[in-house]
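Asks: Coordinates for the following, if possible.
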Amino acid sequence: MKAFSILLAILLIPVSIYSQGLLQEKNTFTHQDTLRGSITPEREWWDLTYYHLDISVDPDTKSISGKNTIKYTVLKPYATMQIDLQEPLYITKVTQNGKELKAMRDGNAYFIGLIDHQVLETNNSIEVFYEGNPKEAKNAPWDGGFSWKKDENGNDFVATSCQGLGASVWWPCKDHMYDEVDSMDISVTVPKGLMNVSNGRLKSTVENKKTTTYNWTVKNPINNYGVNANIGDYVHFSEVYAGENGPLDMDYYVLRDNLEKAKTHFKDAPRMMEAFEHWFGPYPFYEDGFKLVEVPYLGMEHQSSVTYGNQYKMGYLGNDVSGSGWGMKFDFIIIHESGHEWFANNITHIDMADMWIHESFTSYSENLFVDYFYGKEASADYVVGVRKRIQNDAPIIGTYNVNKEGSADMYYKGANILHTLRQLIEDDEKWRQILRGLNETFYHQTVTTKQIEDYISEKSGIDLKPFFNQYLRTANVPVLEYTLKKGTLRYRWNNVVDGFKTPVKVTFEGKEQWIYPTTEWNWKMVDVKVRELKLNRNFYVNISKL
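Replies: I've put the predicted structure just below:
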């Protein structure tokens, strides 16, 4: 989906936006990084439309086997198709129209030689058969793959996670974010006594002699890392939420022993939905419903199948990431990972370098959840509180075309960047409409950073290009320098990019007021009794008296 319209977008991003450090780092990337992270000729000629992933999972041998049916539209004639599958998994056979095709492996990419002529605008399909022992997650979800665990009763408790690493760590696919599949079916066969929960809605269950097959269907476009399989001794409960677009099914799958605990603790889920539909607009996947699924790791934002492992504690594993106290008012994983349904699953970055679009807005959603239920000052306490986690070690934007995200500051520095933008716009309702407008304008789309920047600049009526260049493309925090001498206040920006002239609110002479610094010294007359400026805490800048 969307492959044709954005085909060249990521390739046209100028090298000049990179810091020197990232340019040096780029030299360390490998051929495999390029195959994984770029829109290769073997990818760009076909537009992905449908997957049917049909696999069997054997927890005893930690193995999987099966096939993926891939349907696509021909954008231009070509004879070779790139399908990604990471070692140690391997493709056993590829067929099209009953003919077996040659598949040549280059590391984690297979190049499939097509026999039939690929006619422009026709719809075709291939079947990819594969098997093996997939990479085992060492520290899911950060180091992903398959998590092969046991619950407290000795039952198998298995889950997938693959953000960054890529969906091809466990199933063959077109493993690049630019082209989302339009719809998908997921069939997972597991040993009897276990259940598989995947994305979308459960269509049917088939009882076999020693196994059970669970057939799930996804009607909305879905990004590849958002696809998941979760296997365990699950029990189910549900509720219907009265949402902006009508009744919304909210389903919960938890380990049997945790059912009563979950029925109480998961009350944060409808609260989340209420807050985020207010700020971001209608939940983007009404057709597929919303699920929380318990897993043996912390959690992830799998589309319509959000995974949960926060041990039924408030905060982040019982801790307040902000230190403000407000972080203990909600379950961090329910709020944060569900926020990704809007920013990551509805609006999806084209290239991993723009991962801030997912993480900055979603980290900011924690703050907005606090705002909705506890007020604006509480939300400011929260977002200012997370600043202690910011490193300013590298730019938030990463390196393009090699599957490389930027600094982890995309989380809480990103949240503070957006919080600062809210101050610049001043009108809270206008800011809310911008957030909702992003989700409406880019509904079910993959996007570039430039599209997000341009939209916010246009709707705010502010030229934000220097602002975004400063905060996304450098690791420098703006410094407001000032002097006070004989009733004269002099002030300017330092440590900033050319053209940076963001106004800020400061307090002096007993009142708060805007000032408009540039990189040149500005001055104004003030009361001779003024000894210092107090910076409004909602702006993510530093202040220095010279």
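
Asks: C-alpha only now, for contacts and for neighbours.
Replies: Noted.

Asks: Tell me which stretches of the stretch 51-200 of the chain form strands.
Replies: All strands of the stretch 51-200 of the chain, identified by DSSP state E, counting those that start in this stretch, fall at 63-74, 80-84, 90-96, 99-106, 109-113, 123-132, 145-150, 156-161, 183-191, 195-197.

Asks: who does the second one touch, helix- and strand-wise?
Replies: Meaning strand 80-84. helix 41-44, strand 109-113 (3 or more C-alpha pairs under 8 Å, 6 or more residues apart in numbering; DSSP states H and E).

Asks: To which secondary structure element type does residue 206 belong?
Replies: strand (DSSP: H, G, I helix; E, B strand; the rest coil).

Asks: Any figure for the gap between it and residue 69?
Replies: 20 Å (C-alpha to C-alpha, to the nearest Å).

Asks: The two: which is more packed in?
Replies: Per other C-alpha atoms under 10 Å, whichever of residue 206 and residue 69 has more neighbours is residue 69, with 21 against 11.

Asks: Wait, the more buried one touches residue 124, no?
Replies: No. Counting by C-alpha atoms under 8 Å, residue 69 does not reach residue 124; the two are 10.5 Å apart.

Asks: Please give the structure of this sequence too, so both can be compared:
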Amino acid sequence: MSCLIFSTFDFIFLQMTKNLLLLLSLYTCVLFSQETPSELAELAQAEMKSASSTMNFVANVNTQNYDMVYQRLELTVDPAVYFVSGNVTSHFVAKQAMSTITLDLAHQLTVGSVMKGNTSLAFTQANNELVVTLAQPIVAGTLDSIAVSYAGVPPSGQQAFATGTHSGTPVLWTLSEPYGARDWWPCKQDLNDKIEAIDVYLTTPSQYVAVSNGVEQSQVVNGLTKTTHFEHNYPIPAYLVAIAVTNYQIFTQTAGTAPNQFPVVNYIYPESYNSAVTSLAQTLPIMDLFETLFETYPFSDEKYGHAQFGWGGGMEHTTVSFMGNFSRGLIAHELAHQWFGNKITCGTWKDIWLNEGFATYLSGLVIENLDGAPNFVSWKNSLINNITSQLGGYVYLQDSDLTNVNRIFSSRLSYNKGAMVLHMLRWKLGDTAFFQALRNYLADPNLAFDYAVTTDLQYHLETVSGQNLTEFFSDWLYNQGYPTYTVTAQNMGNLEMQVQLFQTQSHPSVSFFEMPVPIRFIGVNAEQFDVVLQHTENGQLFTVAVPFGVADIQFDPQRHLISKNNTATLGLPFEAIDALIELYPNPTKDLLSIDLPASISFEKMEIYSTLGQQVGVSTSPSFSIAALSEGIYQVRITTSAGVFHKKVIKK
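Replies: Here you go, the predicted structure:
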């Protein structure tokens, strides 16, 4: 689920209460934000989804004994009236012996009857459940069906079913993520089972246009009402089933490459039509990019599309994203979900980053590919600033997080950090392995049009790259925080630089972030030379050959790493350091000491005769040479800035 107030990012308010008015007043400053990366930091606080913190985000254990294979929704709605009535037929396969079946349904919706063919079935309603006694007990593997007739005023707490107006015209829409589907139709809402196919029949006043998932099959006018039939033949979780109704004006585009061309059907408010048509031209190059990077649009034999609705952001309903505006960032984010979130859906809410991190990162790939590398760097920098605005926080959720919708849909963690974790995986593995692994992930027959968890993604990344990513996933997903890097570089002469890397961690859950660290050397004539240092331990020393004299260094100029408050210091040139190192007293009869610049640390000194024989060694900067014969000796001094050679006279 995604939301954006005229910007690249997304938040969906699931509860329109007094809190909504407060939030809107807080976010007035971003109402006219564009998709430029510089505004992502301002938008980060506005991405949170808002809903009751007391909601229970745990799947109903009483619905786990069957697989839902097909549902037919026959609904009657009027966008001018907050009410729904309908008949929903469910076909299911028993996973074990069953004498009753439980569906999720809000108790505010009153069931009039439950039928099996012409047979009326007994049922009870309580605790947002509909429990139906089957006509006869069934055994595992049995295909059965029931039809539920119901009506009522849907509960408004989650705003899963909503009405409003635009330019004075009524509009109705649904938005069920994460667990709001039960508020308007009897279903099974979890992240374990997808409905294999659905038919949706929407009966509305005849002046309106109806929208749902899949392909419109027919419109039948019957006096003052019209019934529109949509058919969707792909597995779909309950939260992605959606309807919308108002006086839409339709604009159709053609996307894809033959033989996989398909319509993009856009349902637009008439007053927004001209501007929307201009903005929606952006859909086609974004679709082309995603198909080039990954695979053909997953629902290409049906449709893609957009339907305007009453929120400021968007929601990625399968084959038709509901849109509060048509900014490029929002178009990209919701379209990205058709692969990451709809074709493959996160298997638990702990894994929500597999939906939202991917959709956020793909909106960044649009910037990279259509706007160029500098804009992509700015976009990443904005994400990093938001991620590091707090010291901790998991990407992969904890059990205690699952009752808090604000935490599940945290913009900082599930969206932004999830996106940057993907970028760091790309940086670590390289483009070829990274994108091939994602294509394999999408094509995996055990995951495609089904559910995935984080370890499924890890498996494909490891299989293609040959790398063990256990530590990476532990550091960046299952634990918390980020590193701060301290980089010091010294010129060792002969066009060699010695670089030392230290890091500190923002949170104690990670003792060390093992990452490839990018460093850029800048020459006296503005030359650039980039290296990648495999940082595996603190204080690690690297010797780097640079093809020019170095005037400056930069840490991670392309912003590949989540980090903060990094420093990169270039020490004095080797010759200047050499001039500052002194042996004293010189000549000396006994004690010999070394004076070093404050930025240089002493390691050891070795004393050699004129014949090259080592006659003394010390790990202390002061050393007695009283036992040596008079004469001239060579002193080899090893420091953090390199090795230096001096002469000393023993008298």
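
Asks: Let me know the TM-score between chain one and chain two.
Replies: Once superposed, chain against chain, the TM-score is 0.82 (TM-score structural alignment, normalised by the length of the first structure); 490 aligned residues with a C-alpha RMSD of 2.9 Å.

Asks: for the first structure, which helix is longest?
Replies: helix 356-374 (DSSP state H).

Asks: and that helix, how far from the second structure on average?
Replies: Once the two are superposed, helix 356-374 of the first structure sits an average of 1.1 Å from its aligned residues in the second structure (mean C-alpha distance after the TM-score superposition for the first structure).

Asks: List the buried residues for the helix or strand following that helix?
Replies: Next helix or strand after helix 356-374 of the first structure toward the C-terminus (DSSP states H and E): helix 376-385. For helix 376-385 of the first structure, the buried set under the neighbour-count rule, 16 or more other C-alpha atoms under 10 Å, comprises 378-385.

Asks: Counting by contacts, list what helix 376-385 of the first structure packs against.
Replies: Secondary-structure packing of helix 376-385 of the first structure (3+ C-alpha pairs under 8 Å, 6+ apart): helix 356-374, helix 412-425.

Asks: where along the stretch 451-600 of the second structure do the helices fall?
Replies: For the stretch 451-600 of the second structure, the helices defined by DSSP state H, counting those that start in this stretch occupy 454-465, 470-473, 574-580.

Asks: For the longest helix of the first structure, name the packing helices and strands.
Replies: Checking 3+ C-alpha pairs under 8 Å, 6+ apart, helix 356-374 of the first structure ends up next to helix 268-280, helix 332-339, strand 347-349, helix 376-385, helix 412-425.

Asks: my read: residue 151 of the first structure touches residue 194, true?
Replies: No. Contact between residue 151 of the first structure and residue 194 fails when scored by C-alpha under 8 Å: they sit 11.7 Å apart.

Asks: how about the nearest residue to the aligned partner of residue 191 of the second structure in the first structure, chain neighbours excluded?
Replies: Mapped onto the first structure by TM-score structural alignment, residue 191 of the second structure lines up with residue 177. Residue nearest to residue 177 of the first structure in three dimensions, not counting chain neighbours: residue 350, with 5.1 Å by C-alpha to C-alpha, 6 or more residues apart in numbering.

Asks: what's the matching residue for that neighbour over in the second structure?
Replies: Under TM-score structural alignment, residue 350 of the first structure pairs with residue 347 in the second structure.

Asks: Number of residues surrounding its match?
Replies: Residue 347 of the second structure, neighbours per other C-alpha under 10 Å, totals 21.

Asks: what do you get for residue 488 of the first structure?
Replies: Around residue 488 of the first structure there are 15 other residues, counting by other C-alpha under 10 Å.

Asks: That one against residue 526, yeah?
Replies: Yes. Contact criterion C-alpha under 8 Å: residue 488 of the first structure and residue 526 qualify, at 5.8 Å.

Asks: Could you look up the SS state of the aligned residue in the second structure for residue 410 of the first structure?
Replies: Under the alignment by TM-score structural alignment, residue 410 of the first structure pairs with residue 414 in the second structure. At residue 414 of the second structure the chain is in helix, as set by three-state DSSP.

Asks: and the end-to-end length of stretch 301-316 of the second structure?
Replies: 18 Å.

Asks: got the buried residues for that stretch?
Replies: Applying 16+ other C-alpha under 10 Å to stretch 301-316 of the second structure flags 302-316 as buried.
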